[in-house]
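Student: Show me how the following folds:
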Amino acid sequence: MDTRAFDFELPRERIAQAPVEPRDRARLLVRPTGGGEARDSLVRDLPDWLRPGDLLVLNDTRVLPARVQGRRETGGQVELLFLEPVLPGTLLTPESTEVAPGADVWRAMVKPARKIKAGECVACSGGVVARFLEREAESGYWLARLEPGQGGHVGTTTEELMAIAGAMPLPPYIERPATEADTERYQTVYARKPGAVAAPTAGLHLTEDLLQRLDAMGVRQATVTLHVGAGTFLPVTADRIEDHRMHSERFELGEEAAAEVRACRERGGRVVPVGTTSARVLESCALRDPDFERDIVEARAGSTDIFLHPGSGPRVCDGLFTNFHLPKSTLLMLVASFIGVEEMRELYRTAIEREYRFYSYGDASLLWRRPT
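Tutor: Next comes the predicted model:
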């Protein structure tokens, strides 16, 4: 399928630069079951669109303050975005200079990457030092780690030092520096497991009160984990979507969540992931069960590069609660895998005409899977 089918023009003023407060006052565009004209609502009214027996699946990843600014000895500025641990586990000391087995080494995007030399250290805020170890030839990413500077605490890990030297990694279309308010606001209220460099943004709309109201009406909740990587925002550059090489992200779906999906099937409920990340976890764990007309999931953990798009659509998910996504992105293609390309394009035309806010801090949509 031609990638251009997923392109669209978005007025710049439709890109949200700050979130709505409170969280659940964001707008919600609902595409009814079976199609039809999209309905305007609010996230706080989500109980009106769900029913007892449904299952919401939440991604409990927690965003790391993974963007770190440094200064070289020459005075030049350097920015690191720590993506994922490569060799996690070993504590570091200021005296360590070699990469030992199991050392706390991370893969990082670096700007400017070409000027950095292997072994170089740059000074960061809070007395933290970033050490560059090796540049990967294929990806262009650096292997790097954070270390305590002189007088720093011995035995502090890179992840812990991010809390001292780092800032929340807001996506590039938010054209302002991260603030102290973003430290809390760019996390879901149920974020538990650190590891993401981008928020599972659909979940940013949910509040403790809303989740309690849904629970009281009989909508069940299950949690999975997918640590969102920077690749989630990258546009598809291949001419055909089938030629796109999908990024990989770490995930976990436990026995409890798998049991919740099975129970939802047994009672005739609908499985509704909150966000594309939860959908990717569920679909990565899809399992055919002869006792059900639809697939269930099995408990699994690892990395997934699943790419949901028209022709390779959902097997487990019945609906999707999600934000409005970038043109030509894999997230937009995932939306189309639920409702079809033309329906997706019509939905986005409607959202633009009705002045919905787009992207991470924008509004949300609720979609139901097109019957197969």
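
Student: can we go C-alpha only for contacts and neighbour counts from here?
Tutor: Will do.

Student: Tell me which stretches of the stretch 251-372 of the chain form helices.
Tutor: 255-267, 276-284, 330-339, 341-353 (DSSP state H, counting those that start in this stretch).

Student: this one as well, want them side by side:
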Amino acid sequence: MTRGSLLGDGTLVADYDFYLPEELIAQQPPPERGMSRMLVLNRDSETNGEPLVSDRSFADLPSLLNPSDLLILNDSRVIPARLFARRATSRGKQSATGLIEVLLTAPTAEGNWTALVRPGKKVRTGDHLVFPDIADEIVLEAEVIGAGEFGERTIRFASIQDFYAILDQIGHMPLPPYIRRNDSTADRERYQTVFAQQRGSVAAPTAGLHFTPPILDAIAARGVEIAKLTLHVGLGTFAPLRVNRLDQIHLHRERYTLPEATATALNRARSEGRRVVAVGTTAVRTLEHCALKAETSTSGQFAPHSGETEIFISPGFQFRAVGAMLTNFHLPQSSLLMLVSAFAGRERVLAAYAHAVREHYRFFSYGDCMFIR
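Tutor: Got it, this is the predicted structure:
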């Protein structure tokens, strides 16, 4: 990986670089869910006398939460969104040409999806695609109806009774490209949180992967209130930043839902001065987007609703909802690293990442985590 420094004022994408040996990128989940290491980052270490970072285990998380905290989880469920297709012949059969990889990223209308297609240059608007099952029988058909940049396509699927059942049959779990192996049967369970309910993500909200039912029970037993929201992770997770400055960054829209029970819990926590702890950057982005909407509403309170967000959080952002967060370690020069830097300070975060490298923490989706308080 690349090597960066702490120089710069934080306005350039390159200011969020760091050195990461390839061997620290986790290729598999830990042997058992919940056994990850956890780096604790203290934002107020300069004033409270505590060290900037301390090395803990994820199992310690319940003891680090306050009984009055409100813990927010993202209950989005990952779909097996990576498909393999062939071009259809004029007779509706499969072409003998090579396989085309189709990674669904978000639904756009009834039967329509945006997708990343490889090899993109060979897939044009008007092409018809067929998707075979393991027996090489065609079970799904589609037409390419639009083309974007960098291999992005809009695909219209032929009407079918249960689209998601077909995805479960022929789809693969969309492991990120830095996991350099094919997905396995085990990934169907491990690349999914234990509280996943609302299907629609094409990447896991990875901070949630560490939780187990016993740890959730321990958190609840401590008196912590637990609530859920939904943000479906989309194309932005896979799309690299292709600009040089932070003020040039525009993220893709992602769909979210703030349920009534969660809006009520947030309003109650705010009125009582309680800390809101977000599990993952997806929860952070949703909460801060909804907090901005609340500011401009008549009531000034969180209200249940669904919508889309493209909020980009970088240093200088004023956090309105989140008081602490659990997050995994993020890629160099990524928008998620910028979000974490906005919350804890770029110099502190890069120093914590340097510590994590020295101590051989495991990085990215299947890696270890960091609790920022």
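
Student: closest to Thr157 of structure 1 out of the helices of the stretch 251-372 of structure 1?
Tutor: Proximity to Thr157 of structure 1 (CA to CA) singles out helix 276-284 among the helices of the stretch 251-372 of structure 1, at 27.0 Å.

Student: Residue range in structure 2 corresponding to that closest one, please.
Tutor: Mapping helix 276-284 of structure 1 onto structure 2 (TM-score structural alignment) gives residues 281-289.

Student: quick one on the thing from earlier: out of the helices of the stretch 251-372 of structure 1, which is closest to Arg44 of structure 1?
Tutor: Closest among these, using CA to CA: helix 341-353, at 18.4 Å.

Student: now the strands for the stretch 101-250 of structure 1?
Tutor: Along the stretch 101-250 of structure 1, the segments classed as strands by DSSP state E, counting those that start in this stretch run 105-111, 121-124, 128-135, 142-148, 166-167, 193-196, 220-226, 249-253.

Student: between the fourth one and strand 128-135, how big is the angle?
Tutor: Meaning strand 142-148 of structure 1. 160 degrees (axes from the mean of the first three to the mean of the last three CA atoms, to 10 degrees).

Student: follow-up on the earlier one: out of the helices of the stretch 251-372 of structure 1, which is closest to Leu55 of structure 1?
Tutor: Using CA to CA, the nearest of the helices of the stretch 251-372 of structure 1 to Leu55 of structure 1 is helix 255-267, at 6.5 Å.

Student: For the closest one, which residues meet the burial criterion?
Tutor: Ala257, Ala258, Ala259, Glu260, Val261, Arg262, Ala263, Cys264, Arg265 (16 or more other CA atoms under 10 Å).

Student: hmm, back to that, can I get the helices of the stretch 251-372 of structure 1 in CSV with distance to Val57 of structure 1?
Tutor: Formatted as CSV, the helices of the stretch 251-372 of structure 1 follow (distance: least, CA to CA, whole Å):
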stretch, distance to Val57 of structure 1
helix 255-267, 8
helix 276-284, 6
helix 330-339, 16
helix 341-353, 22
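
Student: Tell me which of those helices is the most buried.
Tutor: Mean neighbours per residue, mean count of other CA atoms under 10 Å, is largest over the helices of the stretch 251-372 of structure 1 for helix 276-284, with a mean of 26.

Student: what comes into contact with that helix?
Tutor: 57-59, 200, 224-226, 228, 251-253, 273, 297, 304, 306-308, 314-317, 320, 322, 331, 334 (CA atoms under 8 Å, 6 or more residues apart in numbering).

Student: how about a cut-off of 6 Å?
Tutor: Asn59, Pro273 (CA atoms under 6 Å, 6 or more residues apart in numbering).

Student: What mean distance separates that helix from the matching residues in structure 2?
Tutor: In the superposition against structure 2, helix 276-284 of structure 1 averages 0.4 Å from its aligned positions (mean CA distance after the TM-score superposition for structure 1).

Student: How far does that helix sit from its chain's centre?
Tutor: 11 Å (CA atoms, centre = their mean, to the nearest Å).

Student: cool, and stretch 345-365 of structure 2?
Tutor: 19 Å.

Student: so it aligns onto which residues of structure 1?
Tutor: Stretch 345-365 of structure 2 maps onto residues 340-360 of structure 1, going by TM-score structural alignment.

Student: Distance-wise, check Arg192 of structure 1 relative to Trp106 of structure 1.
Tutor: 21 Å (CA to CA, to the nearest Å).

Student: out of those two, which sits in the more crowded spot?
Tutor: Ranked by neighbour count (other CA atoms under 10 Å), Arg192 of structure 1 and Trp106 place Trp106 first, with 24 against 14.

Student: To which residue of structure 2 is the more buried one aligned?
Tutor: Counting by TM-score structural alignment, the partner of Trp106 of structure 1 is Trp113.

Student: any idea which helix or strand carries the closest residue in space to that match that isn't next to it in sequence?
Tutor: Excluding the flanking residues, the one nearest Trp113 of structure 2 by CA to CA, 6 or more residues apart in numbering is Pro107, at 4.2 Å. Secondary structure from DSSP states H and E places Pro107 of structure 2 in strand 100-109.

Student: Give me the helices and strands touching that strand, please.
Tutor: On a contact count with 3 or more CA pairs under 6 Å, 6 or more residues apart in numbering; DSSP states H and E, strand 100-109 of structure 2 meets strand 82-87, strand 112-118.
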